[in-house]
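[1] heads up, no residue letters with this:
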């Protein structure tokens, strides 16, 4: 498997279909460097294509989940010269590239669970909002920080956060850039559950991840795909989409195995995807 400068992929137990993806620049608070934006989509694509992977847990090495974009990488953004139109077009392409790196979480067919401890700031929130399930520790803290750097957040938070926490909450968090706690994140629905310690979170998220990873991979990847697509469709079109999806995927060995296992009162065993 490819070695990364900013990430680490770990399979904690040999037979597990749960793989862990760590943001791995602990001495920099896992700040997002230029290398991260090229490595992150490659790592997710590799996990997506690996038939041994059914689910990915994303977390941060060291004290924080992610302290935002590496400020040293912002210097080059401000050094434009020459034709304003051409430099603007170049910057737009660069922003689209960075956006695409974060959207790689949604493009990955396998569910991605975020387990947050410490700081989750700026670009960390962009990544968090793209994840499928989100958890944190009691001492985690969050901030949609871009406004304090004279930037309009542009990597997905302003597009994804309103659907998660509500429009009013998203507007307030984005305009103030204020720090908010794990308990407030839970109250707003940004995370599903908070844990008293990182150890407890790692244990409980591990059990939940193994539970999902043991389910039919066709059903799990289909559920992620249909839920994502339905966000952008009317109810009627969403229902039509899932009918078309299931007309292709429903009749499978997984369905036969699930029914047999239920009848025989045993755990189902599904083939790799």
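    Arrived safely, thanks for sending. As the structure is a prediction and not an experimental result, all values here were calculated from the model.
[2] all contacts plus neighbour counts: C-alpha atoms, from now on.
    OK.
[3] that's a strand at residue 142, yeah?
    Yes - under DSSP: H, G, I helix; E, B strand; the rest coil, residue 142 sits within a strand.
[4] wait, it sits on residue 183?
    No - Residue 142 lies out of contact with residue 183 (Cα atoms under 8 Å); the separation is 10.6 Å.
[5] any idea which helix or strand carries residue 103?
    helix 84-107 (DSSP states H and E).
[6] list the helices and strands the helix or strand just after that helix packs on?
    Next along the chain after helix 84-107, taking DSSP H and E as the criterion, comes strand 112-116. The contact analysis (3 or more Cα pairs under 8 Å, 6 or more residues apart in numbering; DSSP states H and E) places strand 112-116 against strand 55-60, strand 133-137, helix 198-213.
[7] between the last one and strand 133-137, how big is the angle?
    Here helix 198-213 runs at 160 degrees with respect to strand 133-137, directions being taken by axes from the mean of the first three to the mean of the last three Cα atoms, to 10 degrees.
[8] so which bits of helix 198-213 are buried?
    For helix 198-213, burial by neighbour count (16 or more other Cα atoms under 10 Å) applies to 198, 201, 202, 205, 206, 209, 210, 212, 213.
[9] so how far is residue 55 from the last one?
    It refers to residue 213. 6 Å (Cα to Cα, to the nearest Å).
[10] have a look at residue 142 and residue 183 and say which one is more surrounded.
    residue 142 (26 against 20; other Cα atoms under 10 Å).
[11] and for the more buried one, nearest residue in space, chain neighbours not counted?
    residue 120 (4.8 Å; Cα to Cα, 6 or more residues apart in numbering).
[12] mind checking how far that neighbour is from residue 161?
    Going from residue 120 to residue 161 by Cα to Cα gives 14 Å.
[13] ok, second structure coming up, stack it against the first:
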């Protein structure tokens, strides 16, 4: 039984648990190659370095081996570092072979693209403000130059589902507030989950988005660090069918610290602010 048949069978049960993995991209080039920015045509959109590709592929292989459920759909931010991370993760998820010595998609001989469907989601993009993108690095005309069809061509062949209607069909306005960006991430996580209530999702996004996936569902905590390719695992109960369903609240299923997400109780950070 393939993943789609498994999901369909589960959706006919009285209750189904939907799982949503929210993951940060791999190691970005401008943090490892200081001179890259000086010659880059798109300094706001760094690629991932080789270590990031390996980390992303190995994370995808670990998800495949350890989650205990299939990933049905992947949604990815339009930034190149997320697209390249998704390429590696999806390649690991769709690999026909499971050779533990394989460390990146370069060595994958064969893929089964029917296992996972991938779509671009602009609502998962980086925070569009100076907190995340230095002002002198942002495009002066405000055009970040993302073309959906070109981004889709960078994903594993046969996996793209371009028929999906995006939650955000364009980028937010430049200089969105941090609070506004956090609200956006929380909204998009829930909106994507509600669109596919009987499917398990992987969202490839940025550090702030992963942080929100913890702080929005673990009350009274503040996330202060998210490692490359760190992820959180959310789960909620679903009852009904695709025409009419009822969803419970998301819970954070695993300890985020174990996957590279560091946080403190909000009271601790507030106390620090008052010192």
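    All right, it came through fine. None of the values given here were measured: they were computed from a predicted structure.
[14] tm score of chain vs chain?
    Once superposed, the chains reach a TM-score of 0.31 (TM-score structural alignment, normalised by the length of the first structure), with 138 aligned residues with a Cα RMSD of 6.0 Å.
[15] just checking, the residue nearest to residue 142 of the first structure touches residue 135?
    No - counting by Cα under 8 Å, residue 120 of the first structure stays clear of residue 135, with 11.8 Å between them.
[16] okay, these two: which has more neighbours?
    Set residue 120 of the first structure next to residue 135 and count neighbours by other Cα under 10 Å: residue 120 wins out with 30 against 24.
[17] quick check: which element contains the more buried one?
    Counting by DSSP H and E, residue 120 of the first structure is part of strand 119-121.
[18] show the subsequent helix or strand relative to that strand.
    In N-to-C order, the element after strand 119-121 of the first structure by DSSP H and E is helix 123-130.
[19] what's the angle from that next one to helix 84-107?
    Per the same axes, to 10 degrees, the angle that helix 123-130 of the first structure makes with helix 84-107 is 50 degrees.
[20] for helix 123-130 of the first structure, packing partners?
    helix 84-107, helix 157-165.
[21] in TSV: those helices, plus mean neighbour count and distance to residue 116 of the first structure.
    Formatted as TSV, those follow (neighbours: other Cα atoms under 10 Å; distance: least, Cα to Cα, whole Å):
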stretch	mean neighbour count	distance to residue 116 of the first structure
helix 84-107	16	16
helix 157-165	17	16
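[22] list the buried residues for whatever helix or strand residue 254 of the first structure lives in?
    For residue 254 of the first structure, the element it lies in under DSSP H and E is helix 253-263. Using 16+ other Cα under 10 Å as the test for burial, helix 253-263 of the first structure gives 254, 255, 257, 258.
[23] before we move on, the earlier item: got the angle between the helix holding residue 103 of the first structure and strand 112-116?
    100 degrees.
[24] and helix 84-107 of the first structure, what does it pack onto?
    Going by 3+ Cα pairs under 8 Å, 6+ apart, helix 84-107 of the first structure lies up against helix 34-49, helix 123-130.
[25] that one vs helix 34-49, what angle?
    40 degrees.
[26] how about the contacts made by the residue nearest to residue 168 of the first structure when sequence neighbours are not counted?
    Of all residues not flanking residue 168 of the first structure in the chain, residue 162 sits nearest, at 7.6 Å (Cα to Cα, 6+ apart). Residues in contact with residue 162 of the first structure (Cα atoms under 8 Å, 6 or more residues apart in numbering) are 168, 169, 170, 171.
[27] and which of these is nearest to residue 241 of the first structure?
    Nearest to residue 241 of the first structure out of these is residue 170 (Cα to Cα; 28.9 Å).
[28] burial measure for that closest one, as a count.
    A count of neighbours around residue 170 of the first structure, defined by other Cα under 10 Å, yields 20.
[29] re the thing from before, so what does the strand holding residue 120 of the first structure touch, helix or strand wise?
    strand 141-143.
[30] can you tell me which helices and strands the strand it packs on packs against?
    Where contact means 3+ Cα pairs under 8 Å, 6+ apart, strand 141-143 of the first structure is packed against strand 119-121, strand 180-181, helix 182-188.
[31] apply 10 Å and report the result again.
    Counting contacts by 3 or more Cα pairs under 10 Å, 6 or more residues apart in numbering; DSSP states H and E, strand 141-143 of the first structure is packed against strand 119-121, helix 123-130, helix 167-176, strand 180-181, helix 182-188.
[32] residue 84 of the first structure is nearest to which of those?
    helix 123-130 (26.7 Å).
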